[in-house]
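Asks: okay, sequence plus prediction incoming.
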Amino acid sequence: MSTPDSLSADDPLAREQAHLAASRAALRAMRADVEALDITDVAANWVNAQVLARQIDERIKALADLSDTPLFFGRLDYLHAPGAEQAEGAEGEQFYIGRRHVHDAAGDPMVIDWRAPVSQPFYRASKKDPMDIALRRRFGYTGGELTAYEDEHLSDPAEAAKASRLLQQEIERPRVGPMRDIVATIQPEQDEIVRSGLSGTVCVQGGPGTGKTAVGLHRVAYLLYAHRERLARAGTLVIGPNKSFLHYIEQVLPALGELTVQQATVDDLVAHVEIKGTDDAAAAVVKGDARMAEVLRRALYAHVTMPTEPVVVVRGSRRWRVAAYEIEELVRELLERGIRYGAAREALPQRIAHAVLVQMERAGEAPDDRVQDTVARNSAVKAAVKTIWPAVDPAKLVLRLLSDPDFLAEHAAGVLSDEEQKAILWAKPARSVKSAKWSAADAVLIDEATDLVQRTHSLGHVVLDEAQDLSPMQYRAVGRRCTTGSATVLGDLAQGTTPWATRSWAEALSHLGKPDAVVEELTAGFRVPTDVIAYASRLLPHIAPGVTPVASVRENPGFFELRPVTGDDAVVAACRELLDHEGSIGLIAADARVPALAEALTAAGLTYLAPGEETTPDTRLTLVPASLAKGLEYDYVVLDEPQAVVDGEPDERTGLRRLYVALTRAVSGLIVTHAAPLPEQLG
């Protein structure tokens, strides 16, 4: 590794620094060119002008040069020109690999996008398979300045393979602020997932610190690069477990130049009603069961009744009669086709009108499509459709199911047991949709009913993170958003902390509507220190027997300490001790313990943040309820009272899973403080 002690004009590091400066200047010129565009006389109308202006604004933002983010992080020296025949004497090329493409005034590339095919060997090449790479160079940065480089001569058999110090330092760099990209540290097994095709759905099972969330986000960035036009039309969406988590990851894609990806929680997707109530565990489990879809379908289509009277259409002096049995045939045909309730209701008047037109043609008339549309709007036809196939409000349908025991019993017969029906019935039936105390699970039921009435819009690609906590009905809600697209499902079966947590990925993917998805497992841990993950993995036989324990690949062992304490002052002292180190600190505790610890921190003069709030150099301590710790990471963690974390959940297995999550949030060090005995499962 070279360092900038004494640089000359011929020093390789000086040349690389010069290329960085030139590349940044070229990026500024690219942005200036876009800012200088005059679209005054380009757009045909004001609508097109607005769309074009927005696209230009997004392009300007995407071309921003982030001063503290390296513009390129590696270099590849090819033995031959990529894509050319490897003939003797063929001249190789040199490419700088970075977060985005940069070209000079002549259009020649100065930095190649990490997603381009020519960049792939940076992540995949090895001594065993050099992929025509003579040299792979990694760069080290300090505060945005290029300060070091490290070379691997992949084509030189005399040079032994060795671990990259710069790569290890980047992996272990302190985490302050929101989640950052891992584009400089993507490993071969991660890169394979990132570059998998758009048409297929991928499920990534990964333990703590294996980088599954980052892999999912980088896959979105790759797909937008490889299929930009298609995804620009269809749209992309990242779904996270809560707002704090989404805030934590929201800067990753913009740092890669991708600004159009939407983010939401499952609750955001199904926000048809205002959430005012909560369910107990028993009710939530039943409402989240996939069998509820059949109950809703039965209840909805029960509104369809067979006609008992003919429809008589009067046009001028003529009367046209469609018999009841003919209309019944039309209704049964629509039911057998299995199309959406609303679509069938819209089709029925046209079917009846067509039957009238057939009679007109037999009588010697020559009606056209306009006549059919007029007949379909006839008051007699509209009245018949209203009786036979009435409009149904999805929220009112769910309201009746949860309020009317007879209505629920009729449509849940043979699907839900009597006990299950009692579990989901409201103790106090609501009078209206607005006055009802809807729960989050109720909103998912309304979303299912809404889709039965009218098809949900499908996106091109959806990323679903922390998927192990979703109920089958929530999986169905997400699946509706990508019926014509693909998905990236991310999760860890060992971290499922809901009563309805996923038992197997095969089952979950079936509910998602993607049973043919490929399941990949990441087992190399890049975040959690060896001693910490080994201690947490003691819980795996009790919470997820089939899950492979994470094997930490970090060189820095960090530190791990079990510390018996006698009061909250000792917990505060542990936090103060960690503040002497560089990086972020998370104090994780059972939700019920948070108020007391907040009071103790305030009394001690220690300022702290809530999850999702961005750390600053002056405020690096976050007080985290255990229920919100999932998906977050801190350089150092103080975990307060493990047994209290377990006891805070409805059952022991869920509590142990919550504890597993809390134990694995640390990047560099963990102190476990406890006055009560530790859970016996930790040995």
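Replies: Good, I have the coordinates.
Asks: only C-alpha atoms from now on, for both contacts and neighbour counts.
Replies: Fine.
Asks: ok, K437 - contacts?
Replies: Residues in contact with K437 (CA atoms under 8 Å, 6 or more residues apart in numbering) are I275, K276, G277, A430.
Asks: can you show me the strands along the stretch 351-500 of the chain?
Replies: Secondary structure of the stretch 351-500 of the chain (DSSP state E, counting those that start in this stretch): strands at 461-464, 486-491.
Asks: in the shortest one, which residues are buried?
Replies: Within strand 461-464, the residues that qualify as buried by neighbour count (16 or more other CA atoms under 10 Å) are H461, V462, V463, L464.
Asks: rewinding a little: can I get the contacts of K437 in TSV including secondary structure, distance to I133 and neighbour count?
Replies: Putting those into TSV (DSSP: H, G, I helix; E, B strand; the rest coil; distance: CA to CA, whole Å; neighbours: other CA atoms under 10 Å) gives the following:
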residue	secondary structure	distance to I133	neighbour count
I275	strand	57	16
K276	coil	60	11
G277	coil	60	12
A430	coil	69	16
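Asks: tell me the one among those residues nearest to K162.
Replies: I275 (55.5 Å; CA to CA).
Asks: do I have it right that the closest one meets A440?
Replies: Yes - here I275 reaches A440: they are 6.3 Å apart, a contact under CA atoms under 8 Å.
Asks: ok, and what's touching stretch 332-343?
Replies: Contacts for stretch 332-343 (CA under 8 Å, 6+ apart): Y301, A344, L348, A391, D451, L452, V453, Q454, R455.
Asks: now do that stretch: distance to the chain's middle.
Replies: 33 Å (CA atoms, centre = their mean, to the nearest Å).
Asks: same check on stretch 675-683?
Replies: 34 Å.
Asks: show me how to select, in PyMOL, the buried members of the contacts of stretch 332-343.
Replies: Under the burial definition 16+ other CA under 10 Å, those of the contacts of stretch 332-343 that qualify are selected in PyMOL by:
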select buried, resi 301+344+348+391+451+452+453
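Asks: let's bring in a second model and compare:
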Amino acid sequence: MPGSIKEQEQQHLDGVVSKIKDAQVEAKRRINTAESDETGIRNNFQNDLRIKTDSYTGMMETAISVRQQQQMLAERQNSWQHATSQLATLKRLQKTPYFARIDFHELGEPKSETIYIGLASFSDKPDHFLVYDWRAPISSVYYDGGIGEVTYQTPDGEQAVDVKLKRQFQIEDSKIKTVFDTEEAVGDQMLLDALSEQSDTKMKSIVTTIQKEQNQIIRDTKSDLLFVQGSAGSGKTAAVLQRVAYLLYRYRGHLTAGQVILFSPNQLFNDYIDQVLPELGEHNMVQMTYYQFLGRRVPNMKVETLTERFAENESTSQKRINDVINSLAFFKAVTTYSNHLGKEDMIFRNIPFRGKNFISAEQISEIYYSFNENYRLSNRLQGTKERLIKQLNRRITSEMKTKWVEQAVQDLSQEQINDMYAGEAKESDSDDKEFKFLARKIVVKEFQSVRNAIMKNRFLSINSQFVHFLRSVPQIINLEKYGISREDWQEKIKQSIDHIKDRHVRLSDISTYLYLYDLMTGKKGERAMRYVFIDEIQDYTPFQLAYLKFSFPKARFTLLGDLNQAIFTKENSKTLLEELSTMFDKDKTRVIQLTKSYRSTQQITDFTKHILTNGEAVDSFAREGALPTVSVQPSMDQALDRLEAQLAFNDSERETTAIIGKNLEDCRALADQLNGRGVKATLIQSENQRLAPGTIIVPSYLAKGLEFDAVVVWEASKVTYHDDDERQLMYTICSRAMHQLSVIAIGELSPLFDQVPEKDYEIVK
């Protein structure tokens, strides 16, 4: 690269940085002014405000004065927030104002244009942009095309431009390290440099290296369902986080981060990605796991955890039952059952009051079914509640005459009487009036528990109703078609009843339980949510997806995952696309496949893809590295020696290592053994822990979505991994590695590696 081009570009960069610094000074001045003005307004407010309550006019004057002060404070607060936000953006831009330049000619314009693209827009005067935000429509040209004619989408429709130059920069602390011109969207050198970096405990933004296919995901605004099938390390999660940032930019003023929700595989992953959006100047969206989404609604029940779910050893009949419970057919069965409840079989509970029934379950049922059959369940329930509240209000007068109320009035102290009259005129002319006043107060207060029970639907019995539904399933679904006997289903009902009694519920049951409750009570879902993102979609069941679609009826869905990594749903994940096609409008559904893996070296990608038998296509990006190593040791001690040697080598390469065991029990045992040998390693036992720098030991099901410099597959023996349906699990474990992959087994290597060609790995003694 001629020095003159680099020098010219550095000169331009120096000019931009100088103007960014000027803008920082101005932003700081506006912050100080806003703070000073706010302090002045507050002081004046305290000194000048005279509350006038002697006349209506005086009260109005006071109210207007207070309102004016509030408006002035709000204006200063907005000014302060805007300047503070702008200053934060300018500080980010100062070190690396931009990463790309494009020169293009727009048809009909007299001359070509040059624009620079960075993490945020920056202009030194109105409509004079020195840097364009990577999300601006014109920036799409950088990601989508090469040199020559390129079209891009604008709010006014498609626009064509003739691209003359694409130039990329690597800038650190306001200094250009390298400049290179390319005909590609993102030059291989820039991507290679980014991929060769060491991993971190936090995911980074990928805006400088977004690929063409990733850009399609980011900028899609038309699909109701965007399904991204991406191989491990294809950048699907990173692209989707940039998609959130793009949508917040594109619909600024109409969409907030609180209207976007991301369902992630575990809490560890939430912690790993939580810096990506703030790095781009956006607030984080709502983040939770499906387990948290359900668990928050049943705080008095213990929902099955990821660890418990992974440790389950299911019999053949249990697997068949789970297949039914997790299906779309079962979701429809719950809907059918709820329609039946409009006619009969709704189960009610007595509403108690002072040791007796305020109203019995039979009386509530009579009220409930007195409404016309055409009433929806929600309308029928609302009507029932209104009738019960009327009954409660009518009972106040008769209850005031009871003995317990008379005694309660007599037992009142003078202080309690004064409290009851607080804010109300005391009628001292009649003892009878005073008694009635106090009696009413006591009864209304005591009736509050009944009122709460009515308003919070406590007269419904969701537990009993759920069990009744399970007993009704054989009349709604032909279980024989699924190979389930009557005895197997009865056993399933018994297990569910036992779990509910223990206040413990399985993840598969809780979705059914809550969907049934929502239908019974007329809950319409969270209608304010506009975008739902679901990561690791292959581990969701059709029932769960249908329930999420029901729970967010106004939202557009982006689903991403790798059908090769289905560690919970296994083979059922293959039918997922078929099931999804029945839930969404086909004309507004888009499927994007990302087959190129960027995370791992070519050697690791080639090794891992052979673990799969008929996996989805996986292509490796041409990044060279060492061959994966396989070591089979005769004893635990020798395996630990080999592990220590590998950790020492990884440390010398400055690579952080994740030792991935199959389950938590194996990981705990290994942590104890390494500790006994004086080897430092952090054991990740739950998803609520944070990733720590250095060596970590983590169970396989918590490693989803994460990446590490080096991965050691611990105890990859035939004893530990013997089932063919564990191929997807082993593929998931191995594909976490970026630069180094080591497999250690005791005794005999797992047959899951039988199909890996010998040339794709190195045997280490």
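Replies: Everything's here; your move. Worth saying up front: this structure is predicted, and the values here are computed from it rather than measured.
Asks: if we can go back for a sec, got the strands of the stretch 351-500 of structure 1 as CSV, with distance to T387 of structure 1 columns?
Replies: As requested, the strands of the stretch 351-500 of structure 1 are arranged in CSV below (distance: least, CA to CA, whole Å):
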stretch, distance to T387 of structure 1
strand 461-464, 40
strand 486-491, 40
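Asks: looking at those strands, spot the one closest to I249 of structure 1.
Replies: The closest of these to I249 of structure 1 is strand 461-464. By CA to CA, the value is 12.6 Å.
Asks: okay, the closest one sits on what stretch of structure 2?
Replies: With TM-score structural alignment applied, strand 461-464 of structure 1 matches the range 531-534 in structure 2.
Asks: what's the mean distance for the matching stretch versus structure 1?
Replies: By mean CA distance after the TM-score superposition for structure 1, the fitted stretch 531-534 of structure 2 averages 0.7 Å away from its aligned residues in structure 1.
Asks: ok, residues contacting that stretch?
Replies: 259-264, 552, 555-560.
Asks: which of the contacts of K437 of structure 1 show up in structure 2 as well?
Replies: Shared with structure 2 under both residues aligned by TM-score structural alignment, their matches' CA atoms under 8 Å, the contacts from the contacts of K437 of structure 1 are I275, K276, G277.
Asks: out of those residues, who's nearest V444 of structure 1?
Replies: Within the kept ones among the contacts of K437 of structure 1, the smallest distance to V444 of structure 1 is 11.1 Å, found for I275 (CA to CA).
Asks: what sits against the counterpart of that closest one in structure 2?
Replies: I275 of structure 1 maps onto K302 in structure 2 when the alignment is built from TM-score structural alignment. K302 of structure 2 sits next to G295, R503, H504, V505 when contact means CA under 8 Å, 6+ apart.
Asks: hmm, which two among those are most spread apart?
Replies: It's G295 and R503 that sit farthest apart of the contacts of K302 of structure 2, by CA to CA, at 12.2 Å.
Asks: aligned partner of L392 of structure 2 in structure 1?
Replies: Counting by TM-score structural alignment, L392 of structure 2 has no partner.
Asks: checking L392 of structure 2 next. Helix, strand or coil?
Replies: Classification of L392 of structure 2 by DSSP: H, G, I helix; E, B strand; the rest coil places it in helix.
Asks: quick check: Y116 of structure 2 is in a helix.
Replies: No - according to three-state DSSP, the state of Y116 of structure 2 is strand, so it is not within a helix.
Asks: any idea how far D127 of structure 2 is from it?
Replies: Separation of Y116 of structure 2 from D127 of structure 2 (CA to CA, to the nearest Å): 14 Å.
Asks: please say which of the two ends up with more neighbours.
Replies: Counted by other CA atoms under 10 Å, Y116 of structure 2 and D127 do not tie: Y116 has more neighbours, with 21 against 8.
Asks: got a list of what the closest residue to that one other than its chain neighbours touches?
Replies: In space, and not counting its chain neighbours, Y116 of structure 2 is closest to R101: 4.4 Å by CA to CA, 6 or more residues apart in numbering. Shown in contact with R101 of structure 2 (CA under 8 Å, 6+ apart): T114, I115, Y116, I117, L165, K166, R167, Q168.
Asks: equivalent analysis for S620 of structure 2, please.
Replies: So S620 of structure 2 contacts K596, S597, Y598, S600, T601, Q602, T605, D606 (CA under 8 Å, 6+ apart).
Asks: and which of these is nearest to F358 of structure 2?
Replies: For the contacts of S620 of structure 2, the nearest to F358 of structure 2 is S597 (65.4 Å; CA to CA).
Asks: my guess is that closest one contacts S234, does it?
Replies: Yes - the pair S597 of structure 2 / S234 is scored as a contact, 4.3 Å apart, by CA under 8 Å.
Asks: before we move on, the earlier item: between G295 and R503 of structure 2, which is the more surrounded one?
Replies: G295 (19 against 13).
Asks: and the residue mapped onto S439 of structure 1 from structure 2, how many neighbours?
Replies: Aligned by TM-score structural alignment, S439 of structure 1 pairs with R506 of structure 2. R506 of structure 2: 16 surrounding residues under other CA under 10 Å.
Asks: all set, thanks.
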